[in-house]
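Student: Got a predicted structure plus its sequence, pasted below:
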Amino acid sequence: MFWKQVTFTPRLIVWDLKGSLHSLRKEGTLYDFRSDRTSGWDGDVTVTKKPRIEKNEFLKDLEKQEKLPSFSSLFIPLSLSSSAWLSRPSAHISYRKFPNAIYKPNLDYHTSAILAACLENSTLPYRLWNKSGHMKDITHSFHGLGRKVGALMAALPFPLGEDSSLVETFMQLDGEMPWTPVSPNISPETKPWMMSSVLRGISEELAMTSNIKPEFAQVLSHCSSVSDVLELFVTELFPGTLNAGCVVTAPCKVVTPYPHIFTPNINSGGLVSTMLRTPMQGVNSIPVMSCIQSTKESGKMVGELYEEAKKINIKRFHRFLSTGLEEDEFKETLNELANLSENYDD
């Protein structure tokens, strides 16, 4: 005797608008009724639709313009990481090192203080009360040939000895760069096409020295100020580079709440000393040198961003698509990155 046991096919719940999936069989696959009869939905249809997320005012303003670059003339990324676009999350991250500063890269308190000082110093030319130029003068100068991405370098603090002069400090560098890049994917040895230099915190009395070697006497004979020495240094270091220099006598204040990140050989005035500073003694001010540069490596940085961005499958990021980002717009942005990178080719 055989017992017939009733089985039930697991059910699938489908919310279907009539006609989108056409019709579904009433029977499951465990039963073979060999019936061609199909069942269409003939009941009432209730549509439940989630309201579209409204764009904020910032995105609405951006849509009023044809392209985002119309909002900016110069873009300078800032980061103490040597590389901003990592292809693998587990990739090793290296951070910039400053000769006379020891900071903790994992502390925003330290990194933000360094970047803030660099930003404050590099923007001095058009923020001073007796400013000699405007922001548009700098941005328009760097905007040539569609090169809208620049890099920022900084010497924090500038390595001026307490018993030395500016001329002696530059001569001791012997062709080495005094600064550290604070833009990702940029090397300090890169040769710029154009740069805007700012040097602050060095008095006019420290510009020159009486101990000038005979072979340099003629070259330095026309230098009588910090501005003259800075111009000569940049000209000798980067022949053919267009440079705009700015000198400010007032140093950069680094009193509390600025973090204590400077090495013990930096005295309270920010100068390099042979006497070590006591642990209880802080640094009140420092000389700083910074320069905004337009270099070929800026194009390389944009190119690396393009290579990483094109690996992204935008369809996997539903929130971007739900806020109005179209796949074609994303592809167009990638093309703009590629074109921007090509603007830096010789």
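Tutor: Everything's here; your move.

Student: Please count neighbours and contacts with C-alpha atoms only from this point.
Tutor: OK.

Student: Assess the claim that V229 and E168 are in contact.
Tutor: No - using CA atoms under 8 Å, V229 is not in contact with E168; the gap is 10.4 Å.

Student: secondary structure class for M289?
Tutor: For M289, the assignment made with DSSP: H, G, I helix; E, B strand; the rest coil gives strand.

Student: Quick check: it vs A113, distance?
Tutor: As defined by CA to CA, to the nearest Å, M289 lies at a distance of 16 Å from A113.

Student: Looking only at neighbour counts, state which of those two leads.
Tutor: Taking neighbours as other CA atoms under 10 Å, M289 and A113 compare with M289 leading, 23 against 16.

Student: before we go on, here's another structure to hold up against the first:
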Amino acid sequence: MLKVFFAFTRPQLFYVNEYAKKSNGSEMHVYYFGAERDTDRLVKSLFKEICCLKGKTGRLSRLNIDSYKFFKKQFETIRHDVTIELCFPGLAYPIFNWIYSKYSLNKNVLVTIYAEGLSSYLNIKTPFFWNLKFSILRLIPPLFGGGIGCKIVGHSYGLNMPNVSALISQYPELLAEHGKPIVDISSEIGEPVPLSHRKLDEVWVLGQGHFVDVGDCQSYFDRLYRVLFDTYRCKILYKTHHFEPKRFSVFASRAGFEVCDSKSTLEELLVESAPKVVLGYRSTALLNARRMCASDVSVVAFAPFLVNPPDESGDVADIYKVFKYFNVSTPQINSELWVFEEFLRNKFHA
């Protein structure tokens, strides 16, 4: 079998790596729509080819069109005398949708989707505007020799699509409702990292890319820092998100956070060391942190309602159910952090 992996963010490469480890004996290729430096986290000996292309997720961009045309040419050069597995992080992204539409009906092609985001485990819907936008994007490939892009039926990431043969996940229990075979890669992630000599007296706060408008951002970061410092009395570190506005790190620094803008994912950082608390909003990284860290590391979900991805909608209650399932905690009732969260809930999620 020949496997072709697709990714467009550095965290997605984490899942590509883990699934590749489980695919020993297959010829494997990676097409990454991002900076070449990000591929340093791949175990390069596993792959015959690692190709970096330029692209924009969710946008009608010339970069996407050029990369689509390039992939079509590249695809003709790989072996076609064997079964080819195309492995996507989802089908809502235009360029992946285009590739799926053109090749998924080929007799020797299998399609799998790796669930790499928290949204993969939620019952989300695509808002009307984004449905309209994707309907327009579907019409682009025929202009360049491709087929019309597919309409997503069911889950916004394409988990229910008829030509998807299997799903790949660390958390298979939450995907059972889709009725697809599931490849469980949880065993590949390994046991919790031993932290006896690596634990840091720090709190790590995870940045977020789709924050709601909280008004005075500086005041928000000021209060969050004060609450965390008063609670934990240690260094408070702010780990920036790869999609968040640059100004957030400025607000965080002014508030007193030590800003970490490392390109490494949280999962990569946790292999080296761990804080006493990991705090995030609506993030898959919290699920992974809870799985990787020993029980003496607190993993806390704070105010997930402050995150509003523009291309999906759903019930915040579902998010809390997923966090509870994986023992990700929420602020202790009547604590300073809980009081702040309730203040934000009443103000922005009433």
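Tutor: Yes, it's here. Owing to the predicted nature of the structure, the values given are computational and were not obtained by experimental measurement.

Student: What does the TM-score come to for these two?
Tutor: Overlay of the two chains. TM-score (TM-score structural alignment, normalised by the length of structure 1): 0.25; 151 aligned residues with a CA RMSD of 7.0 Å.

Student: Pretty sure A244 of structure 1 sits in a strand.
Tutor: Yes - counting by three-state DSSP, A244 of structure 1 is part of a strand.

Student: close enough to count as contact, it and L230?
Tutor: No - applying CA under 8 Å as the test, A244 of structure 1 and L230 come out as separate, 10.3 Å apart.

Student: the more surrounded of the two?
Tutor: A direct count of neighbours by other CA under 10 Å for A244 of structure 1 and L230 places L230 higher, at 21 against 17.

Student: and the more buried one, what element?
Tutor: helix 226-237 (DSSP states H and E).

Student: other SSEs contacting that helix?
Tutor: helix 166-173, strand 242-248 (3 or more CA pairs under 8 Å, 6 or more residues apart in numbering; DSSP states H and E).

Student: how about the closest residue to V247 of structure 1 other than its chain neighbours, what does it touch?
Tutor: Leaving aside its sequence neighbours, V247 of structure 1 sits nearest to L199 (CA to CA, 6 or more residues apart in numbering; 5.0 Å). Shown in contact with L199 of structure 1 (CA atoms under 8 Å, 6 or more residues apart in numbering): 230, 245-248, 287-290.

Student: So L199 of structure 1 belongs to a strand, correct?
Tutor: Yes - checked against three-state DSSP, L199 of structure 1 lies within a strand.

Student: How much space separates L137 of structure 2 from S67 of structure 2?
Tutor: Distance from L137 of structure 2 to S67 of structure 2, by CA to CA: 15 Å.

Student: more crowded one of those two?
Tutor: L137 (22 against 18).

Student: Quick check: the more buried one touching F96?
Tutor: No - at 11.5 Å, L137 of structure 2 and F96 do not qualify as touching, with contact defined as CA under 8 Å.

Student: mind listing the strands in the stretch 151-300 of structure 2 by residue range?
Tutor: Along the stretch 151-300 of structure 2, the segments classed as strands by DSSP state E, counting those that start in this stretch run 164-169, 182-184, 202-206, 235-239, 258-260, 277-280, 298-301.

Student: Select the longest helix from structure 2.
Tutor: Longest helix of structure 2, by residue count under DSSP state H: helix 217-232.

Student: picking that back up, please identify the most buried of the helices and strands packed on helix 226-237 of structure 1.
Tutor: Of all these, strand 242-248 has the most neighbours on average by mean count of other CA atoms under 10 Å, namely a mean of 18.

Student: Check which element follows it along the chain.
Tutor: strand 252-253.

Student: could you say what helices and strands the very next helix or strand once past that next one packs with?
Tutor: Following strand 252-253 of structure 1 in sequence order, the next helix or strand is strand 285-286 (DSSP H and E). Contacts defined by 3+ CA pairs under 8 Å, 6+ apart place strand 285-286 of structure 1 against strand 252-253.

Student: Return the list of helices and strands in contact with the strand it packs on.
Tutor: strand 285-286.

Student: Can you tell me the closest non-neighbouring residue to Y306 of structure 1?
Tutor: Counting by CA to CA, 6+ apart, the residue nearest Y306 of structure 1 is L337, at 5.9 Å.

Student: Going by neighbour count, which residues in the one helix or strand the one you found maps to are buried?
Tutor: Secondary structure from DSSP H and E places L337 of structure 1 in helix 327-342. Buried residues in helix 327-342 of structure 1, counted by 16 or more other CA atoms under 10 Å: 333-334, 337-342.
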